[in-house]
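**Q** Please find the sequence and the predicted model below.
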Amino acid sequence: MIGAFGDVVFEVTDKKIQTFYDLKRAGEARWHDHDIIGGKPKSEFNGPGLDEITFVVLLKAEFGINPSKQLEKLRNMRDQGKAAPFILGGKPISKHYFSIQKMSEEYKIVDNRGNIIVAEVELELKEYVRSGVK
């Protein structure tokens, strides 16, 4: 297993290949500037911001994947606001979960019956802090 996000497993086996590429992670610090009359503002560190992850998942029927079912699974996660850990190399990349903020689908090959043969889906995830986890 390369990794996983919820029920979506990224793996390469002799029967199934489901991977991602162009994984990017971004985060920022939260600062607030307080205006000072006659002087420069004073900056105050308020804590870390929420991390964001983007990546593209390749879904190919010839690799043992049903692109339509995987897309439906991801849409359901997005539409239900499901948050899940993002696992990479057997361990979570954060102590917090992530949720799908945006999902963009591209159908590369569709057969003569309307079945999706090859698709790419770009996902934008945002860190989700669960109650009791700092």
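**A** Okay, I see it.
**Q** going forward, measure contacts between C-alpha atoms and count neighbours the same way
**A** Noted.
**Q** buried set for stretch 66-76?
**A** 66, 67, 68, 70, 71, 74 (16 or more other Cα atoms under 10 Å).
**Q** Next, the contact list for residue 106, please.
**A** By Cα atoms under 8 Å, 6 or more residues apart in numbering, the residues touching residue 106 are 119, 120, 121.
**Q** how far away is the second one from residue 21?
**A** The gap separating residue 120 from residue 21 is 10 Å, by Cα to Cα, to the nearest Å.
**Q** another one to put next to it:
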Amino acid sequence: MYAVLGKIEFEVASGITGMEQRGSADWAEHPLIQGKPLLEWIGEGLEELTFSMQLHPWLGDPEARLRTLREAKSKHEPLAFVLGSGEYVGAFVIADISNTPRRTSADGRLYSSAVQVSLREYTGPFTPKIAKPGLIDPAVQGTAAAKIATPGLISKLAPVLTATQQVVGYARQAGTMIQSAKNIYDAVKNFNPATLLAQAPQLAALTERALGPISGLTESAGFINEGQDLVQLGQGLYGDVSGARSSLSPLDLGNVVDRFENSSNYITQAYDKLDGASTRLSGLAAQVITRRA
């Protein structure tokens, strides 16, 4: 399995021909009276993923598989995106589906098609839904793909991630957000109060988002043998990031410098805790990669 989006499986053997990942950063341009304008970094843009695939009857009913993708898009719900390695990439929504029919019947039934699915990162509140193991989608039953034991492009139920896979995925996601927050604090720590106030909403949102994967890390670690140290890690991270978030409210020009420094100290503590656990987490990641956990 290459990846899972919610309950939709993507298999190289089932028509996936490529995946493109795009990331961006938002910059504000400030014109000067003389000389070239200055750029100021505002924040990170949303991640975007694009899948290219070929639908063919040999791999399952093209119309049924395309219909499943369209139904998922029409629900307007964020879906967990997980790589086959067990890495939890994050929550994404289906933003666009393009379909180019290659062959149809005389009455318009689809025989083969080239499809692109575009995903956009979802940054709102989100709790991943973990599905139970299921059967191959009826759309591929009886096809050549099913006979050689390759599940099709779409499965009704995605496989359950192990507790170790969940811990690794949540830790990576939380680490990315904590690192991003630390970078912002380090970049603006010597700026004037007005600039600090302008950065506060982004930092508040970033720390709020980090609490979700930290909670997931703590909960998942409870199911790992001898995982008490990881449970304590998650609890410590939650306390630090919560402290960083609460330090950012309320803010005004008179208190913003002190509150920013306090919030920055909390984030540094969280960063140091994760850095101290890097060897432990790397060991878990190695188990996931080698399929031992």
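**A** Yep, it's here. Every value quoted in this text rests on a predicted model; they were computed, and no experiment measured them.
**Q** Any idea what the TM-score is?
**A** For this chain pair, the superposition-based TM-score is 0.77 by TM-score structural alignment, normalised by the length of structure 1; 128 aligned residues with a Cα RMSD of 2.4 Å.
**Q** Inside strands: which ones of the contacts of residue 106 of structure 1?
**A** 119, 120, 121 (DSSP state E).
**Q** what sits up against stretch 13-24 of structure 2?
**A** Contacts of stretch 13-24 of structure 2 (Cα under 8 Å, 6+ apart): 10, 44-56, 59, 145, 150-153.
**Q** on that earlier part again, which residues are in contact with each of residue 120 and residue 21 of structure 1?
**A** Counting by Cα under 8 Å, 6+ apart, the residues touching both residue 120 of structure 1 and residue 21 are 56, 57.
**Q** corresponding residue for residue 99 of structure 2 in structure 1?
**A** Residue correspondence to structure 1 (TM-score structural alignment): residue 99 of structure 2 is matched to residue 105.
**Q** ok, now residue 47 of structure 2?
**A** Using TM-score structural alignment, residue 47 of structure 2 pairs with residue 51 in structure 1.
**Q** swap in residue 282 of structure 2?
**A** In structure 1, no residue is matched to residue 282 of structure 2 (TM-score structural alignment).
**Q** List the buried residues in stretch 7-27 of structure 2.
**A** Under 16+ other Cα under 10 Å, the buried positions of stretch 7-27 of structure 2 are 7, 8, 9, 10, 11, 14, 15, 16.
**Q** Check the offset of that stretch from the chain's centre.
**A** Put simply, stretch 7-27 of structure 2 sits 12 Å off its chain's centre (Cα atoms, centre = their mean, to the nearest Å).
**Q** repeat for stretch 279-293 of structure 2
**A** Worked out by Cα atoms, centre = their mean, stretch 279-293 of structure 2 lies 19 Å from the chain centre.
**Q** Show me what counts as buried in that stretch.
**A** Applying 16+ other Cα under 10 Å to stretch 279-293 of structure 2 flags 281, 284, 285, 288, 293 as buried.
**Q** Now go through those and say which are in helices.
**A** With helices taken from DSSP state H, the overlap with those comprises 281, 284, 285, 288.
**Q** rewinding a little: wait, the match of residue 47 of structure 2 touches residue 126, no?
**A** Yes - at 6.0 Å, residue 51 of structure 1 counts as touching residue 126 under the criterion of Cα atoms under 8 Å.
**Q** Skipping its backbone neighbours, what lies nearest residue 96 of structure 2 in space?
**A** If the residues on either side of it in the chain are set aside, residue 96 of structure 2 comes closest to residue 118, at 5.0 Å by Cα to Cα, 6 or more residues apart in numbering.
**Q** That neighbour matches what in structure 1?
**A** So residue 118 of structure 2 corresponds to residue 124, using TM-score structural alignment.
**Q** on average, how far is the helix or strand containing that match from the matching bit in structure 2?
**A** Taking DSSP states H and E as the criterion, residue 124 of structure 1 maps to strand 116-128. On superposition with structure 2, the mean distance recorded for strand 116-128 of structure 1 (mean Cα distance after the TM-score superposition for structure 1) is 1.5 Å.
**Q** Other residues contacting that strand?
**A** Contacts of strand 116-128 of structure 1 (Cα under 8 Å, 6+ apart): 50-62, 66-68, 71, 83, 96-111.
**Q** coming back round to it: distance of the match of residue 47 of structure 2 from residue 19 of structure 1?
**A** On the measure of Cα to Cα, residue 51 of structure 1 and residue 19 of structure 1 end up 22 Å apart.
**Q** which one of the buried residues of stretch 66-76 of structure 1 sits closest to residue 29 of structure 1?
**A** residue 74 (29.3 Å; Cα to Cα).
**Q** Quick check: which element contains the residue mapped onto that closest one from structure 2?
**A** Using TM-score structural alignment as the criterion, residue 74 of structure 1 maps onto residue 69 of structure 2. Per DSSP H and E: residue 69 of structure 2 is located in helix 62-74.
**Q** Pull up the aligned stretch in structure 1 for the helix or strand just after that helix.
**A** Remark: after helix 62-74 of structure 2, the chain's next helix or strand is strand 79-83, criterion DSSP H and E. Using TM-score structural alignment, strand 79-83 of structure 2 lines up with residues 84-88 of structure 1.
**Q** that older thread, could you report the separation of the match of residue 99 of structure 2 from residue 6 of structure 1?
**A** 19 Å.
**Q** In terms of neighbours, single out the busier of these two.
**A** residue 6 (18 against 13; other Cα atoms under 10 Å).
**Q** Once you drop chain neighbours, what's closest to that one?
**A** Using Cα to Cα, 6+ apart, the nearest residue to residue 6 of structure 1 is residue 84, at 5.1 Å.
**Q** for residue 89 of structure 1, what are its contacts?
**A** Contacts of residue 89 of structure 1 by Cα under 8 Å, 6+ apart are 1, 2, 3.
**Q** Settle this for me: the second one is touching residue 91, isn't it.
**A** No - using Cα under 8 Å, residue 2 of structure 1 is not in contact with residue 91, being 10.1 Å away.
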